[in-house]
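Undergrad: just a sequence and a predicted model for now, questions to come.
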Amino acid sequence: MAGVQTVSIAQEVRTRFIRYAMSVVTGRALPDVRDGLKPVQRRILFTMYNDSNLTFDRKAAKSAQIVGDVMGRYHPHGDGAIYDAMVRLSQEWVMRVPLVHGEGNFGSVDGDPPAAYRYTEAKLSAVAGNLLGELDFETIDYRDNYAGNRREPVVLPAQFPNLLVNGTSGIAVGMATNIPPHNFAEVLKACVVLIDNPDATVAVLMEKVKGPDFPLGGKIVTDRATLRKIYETGSGSIKVQGEWKEEDLGRGKSQIVVTSIPYGVDKGELEKTIGGMIEDRKLPQLLGLSNETNDKEGLRITLELRPNTDPALVMAYLYKHTDLQKNFAYNMTALVPLEDGKTMVPRDGLSLKDILQHFLDFRFATVKRRFEYHLRVLRRRIHILEGFAVIFNALDRAIKLIRESSGKADAAEKLKAAFKLDDEQTTAVLDAQLYKIAQMEIQKILEELAEKRKEAAKIEAILASKKKLWGVIRDEFEALTARFPERRKTRMAQDEDVLEFDEEAYIVRENANVVLTRNGWLKRVGRLQSVESTRVKEGDEVVAVIPASTLDHVAFFTDDGAAYTMRVNEVPATTGHGEPITKYFKLADGAKVIAAVTTDPRFTPADVPDGGPYLLVATSAGNVLRIPVALFRTESTKAGRRFVKLDDGDKAVMAKLVGAETGVMLASAGGHLIHFSIDSVNVVSGAAKGVIGIKVEGGDTCIGGVLVGGRFDKLQLETEAGKEQEFGPGAIKVQNRGGKGEKPGVRTKFARVLPPPIELVNWDELDGKAPRKAAEGDGASA
């Protein structure tokens, strides 16, 4: 069929996606390294300057009008996107140096949205003039707008590195940018350093650019060496904290006043988070919060303290658990020009020097074009003045020729022929009123002519010397720095400013019982009169009660060989059913908790001379091992840690804390029992397969066991017939591990090992007494 072309759909999709991706990268998401703006921002500023004349010294116009002009003339991507971009350009908590002056409700640092554009007004800020002021001097190139009926600038003739001063963020296709704002004066001083010393390193430039300077203040606690690496590589993480001070309220009372917050933090959400901590008593040292922010004193979030509370401890906790401390992901990605100076391509990993050098190269070209424009204007004026000077010397003759001519065209031809003038000079003479020419004094003409020639010669000398041109740029930077002497808002923290977080300082030490049910539900209760008195879900039952203080940890061991440790204080305190353990840890599908151990030294002594205490582990394959409990005393990740290595189909069936016990009895499903010494079981330093404890053959498996020599050293078993059998230490003779053991009954087969009874701790008796050994009855094992 005519007009139909067969193409590869894969190739066509690839081609079109690449075209789309490059359009997003270059036309929407990434800023230009030269003026630091994205297309929508550039079009907003250009419209306000060129089309609406909304300079800082003019009256503001309705935002709806500005948005409509931008959308209709240059940016047909929707009014919402344009207004959002304009609002952002005006927000002083977002922009280090706002480029738009907004009047009306333009949102707030509390996260309040701006009013609709029909209610607000805007104009350019004073600083924005330094991005746009040289447009009138033919300093940059223009291109057609989307409709082809107007011309828009490719880039603005920025007089300062806006990309660094105001920063930006954006997500393109396959790349993103996140550049923090910097101090206006510091950045310009760094430009001067680079002009004077083109070989200056990033370390040298950082003597001027100390680090980011966020509009909300705060303090940067990232060390200088890390900052230098970030500025050299163009990527990294910068840690920022809010600032605070303590105020004495008298009568032993005091309060914390937060005076700044990290960049990008929603103050309203921050207050909600801290308020929730106070309400949930996660931070008992805090009594209340109030927002006292005002125009005179600036940001003030006051936190009421309990008497005799160390405010540094409270702030360390807030830095750890709220957005009062936040990491800024530095990612220096921007559009940079190729060697032709016009083609823009995305580039990541730009260093501080790269950014400044690209801007200086652009600034050099811009100032050169500005001088070339001024020189053209001067030469044109000089040319006109030279024509007036020629005419003035023979004014009567010129007037006579004009009078005798038949019209303007005839007069022009006669003047050109008589005085050797060109068209431009002749037109200027004819356009001048004769009485004004008559009144002209030749001296004034000659003085202006000499002045213009002198000025033109000065510009020619500057254009002929790179050194002089750089000198002009340098002087302009210094003048701009003096005009906008912005002081730093963000402080570079000293070592003594960094607060170390000590979690235990915020936890009230209390005795507690961690209750674990068969279905994996957890809760923390204080005193427990009986196991039967605590609430559990219907059909569920308590399998362990683990005693510990809120400052200690509890470790859970599952049959798939994983161990999970959490602080007792993090276990939900409730008289209800509690929470599923899967809320806190990522247990494998079907994994079941087989044991739980407390790390409270009153029950599980620490620093035992031989490296103990140990956990004796048995697997369904009949293997046994001893592993130090010390490996599980600290918090684990949600994924947990391994405590035993298992083959496919194998699982852990016992994990018991070894105290004074000397032996172990194991049982198999096939009805075999074995009794051997604990000392014959190897101690491992980490997860291992272990050694053979009981030999199982012909499909038989180990189902668990009991430690012998402690308070509960009777092996209680349930047979397949549902009967219970009990074997004391003397019932099975001690032999070497690794054998099949004894078979008490020819036809007896065991279904499961029955757990020992759960004994509850009497805290009143225990408090103040010396630590005692752990026992299963204390809930040391599930």
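TA: Yep, it's here. Numbering: from 1, shown residues only.
Undergrad: only C-alpha atoms from now on, for both contacts and neighbour counts.
TA: Noted.
Undergrad: mind checking the SS state of the nearest residue to residue 220 once chain neighbours are set aside?
TA: Once flanking residues are discounted, residue 220 sits nearest to residue 240: 4.5 Å by C-alpha to C-alpha, 6 or more residues apart in numbering. The local conformation at residue 240, judged by DSSP: H, G, I helix; E, B strand; the rest coil, is strand.
Undergrad: okay, now residue 240: neighbour count?
TA: 28 (other C-alpha atoms under 10 Å).
Undergrad: from residue 319, how far off is it?
TA: 10 Å (C-alpha to C-alpha, to the nearest Å).
Undergrad: shared neighbours, these two?
TA: Shared contacts of residue 240 and residue 319 (C-alpha atoms under 8 Å, 6 or more residues apart in numbering): residue 325.
Undergrad: now do residue 205 against residue 364, distance only.
TA: Distance from residue 205 to residue 364, by C-alpha to C-alpha: 19 Å.
Undergrad: one more to weigh against that first structure:
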Amino acid sequence: MLLMGVVVDELKEIKARFGDERRTQIVDEAGEITLEDIIAEEDMVVNITSNGYIKRNPTSLFKIQRRGGKGKTGMTTKEEDFVSDLFIASTHSYILFFTDKGKAYSLKVYDIPQAGRAAKGKAIVNILNVAPDEHITTFLPVREFKEGNYITMATAHGVIKKSDLMSFSHIRSGGLIAVNLDEGDSLIAARLTDGKMDFFLGTHLGQAIRFPEEEVREMGRIARGVRGIKLDGNDRVVSMETVEENATVLTVTDHGYGKRTEFAEYRGQGRGGSGLINIKITEKNGPVTGIVKVRDSDELMISTSTGKIIRIAMKDVPVIGRNTQGVKLMDIAPDEHITGIAPIAEKEEEDEGEAEEA
């Protein structure tokens, strides 16, 4: 009994010292814990290559260097591959992928494989449930799905369609239909817009049109869209860009010619018109292969049908008028043609100290 009394006294003392309310709750069922709840939110550098490889790394791997430094290898690529896109996104952000078949797929940044700085990453088609005959044409990083933002898409047949961004907030693993395509048509571009932009559509045979976003009404996700530009004969749309007055339009042709033109050269027109002459098409320069929005500080990769690639600085490409044939950007053989163009996300490495301040 003496021992029991000691135990009781000690328990009373413990109760007096630690008698606060219980800090954990006992419930009938445990609450659902999602994967996102246990993944720390941090900024990642996401790399995507021209051949469709993707990876992510923490921004902490890339320390600030003085101007003129060599930089660090961000990704190992094959000789014919290169980093075409690089951006910073939170692990909890989304990336929307759009295919030529008009479907959209979604991926959380934390689902992208994290690899070393020099690793090439993983093929996107091995991460997404993309059909064998589908090709990814565009991707868009999305931090937050909110009202007032849109996904605007363009097709090769000149159709343009705008849908509420919110309708892409829950995409199943098999993807969803982003636009209902006519037979033989394909999705060539998608852009994140705010309802107040101007669109620029450029065609294979050298036409272009600029019109305000407000002329494109919002439509349901599986709708077809409306006419963006009237096409003649076998012409097709090769590019859609949103207009930025501090940028220029780079047009590259089949035979290796190209030029930059100020957006101001393209006056606004009504949606659905035939547009203006963007570049003078001749036997010498050939039809348009690609059009992209660029700035003076940008660099570009141009690839050919024989696997050759050239890298050029935009400051070396002249800014000239619309109705001109451009200048030679790449010397190609008679049986060769340009197959693709892409801005480069990573700058050429310089020798350390080459551009140091005095």
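TA: Perfect, thanks for sending it. Treat the numbers as computed from the prediction; the structure is a model and nothing was measured.
Undergrad: packing partners of whatever helix or strand residue 300 of structure 2 lives in?
TA: Using DSSP states H and E, residue 300 of structure 2 falls within strand 299-304. Helices and strands touching strand 299-304 of structure 2, by 3 or more C-alpha pairs under 8 Å, 6 or more residues apart in numbering; DSSP states H and E, are strand 309-313, strand 338-343.
Undergrad: go again using 10 Å as the cut-off
TA: Strand 299-304 of structure 2 sits against strand 83-90, strand 288-294, strand 309-313, strand 338-343, with contacts defined as 3 or more C-alpha pairs under 10 Å, 6 or more residues apart in numbering; DSSP states H and E.
Undergrad: and that strand, how far from the chain's centre?
TA: 17 Å (C-alpha atoms, centre = their mean, to the nearest Å).
Undergrad: got the angle for that strand vs strand 309-313?
TA: With axes from the mean of the first three to the mean of the last three C-alpha atoms, to 10 degrees defining the directions, strand 299-304 of structure 2 sits at 150 degrees from strand 309-313.
Undergrad: so what's the residue count around residue 295 of structure 2?
TA: 16.
Undergrad: ok, it - contacts?
TA: For residue 295 of structure 2, the contacting residues are 244, 246-250, 260, 313-315, by C-alpha atoms under 10 Å, 6 or more residues apart in numbering.
Undergrad: residue 273 of structure 2 too?
TA: By C-alpha under 10 Å, 6+ apart, the contact list for residue 273 of structure 2 reads 208-211, 227-231.
Undergrad: quick one: what's aligned to it in structure 1?
TA: Per TM-score structural alignment, the equivalent position to residue 273 of structure 2 in structure 1 is residue 739.
Undergrad: try residue 126 of structure 2
TA: Here residue 126 of structure 2 is matched to residue 583 in structure 1, going by TM-score structural alignment.
Undergrad: touching, its match and residue 570? I think so.
TA: No. Between residue 583 of structure 1 and residue 570 there is no contact under C-alpha atoms under 10 Å: 11.6 Å.
Undergrad: that older thread, among the contacts of residue 295 of structure 2, name the buried ones.
TA: 244, 248-250, 260, 314 (16 or more other C-alpha atoms under 10 Å).
Undergrad: which residue numbers in structure 2 does stretch 663-676 of structure 1 align to?
TA: With TM-score structural alignment as the criterion, stretch 663-676 of structure 1 aligns to 198-211.
Undergrad: ends of that stretch, what's the gap?
TA: Span of stretch 198-211 of structure 2 from end to end, C-alpha to C-alpha: 6 Å.
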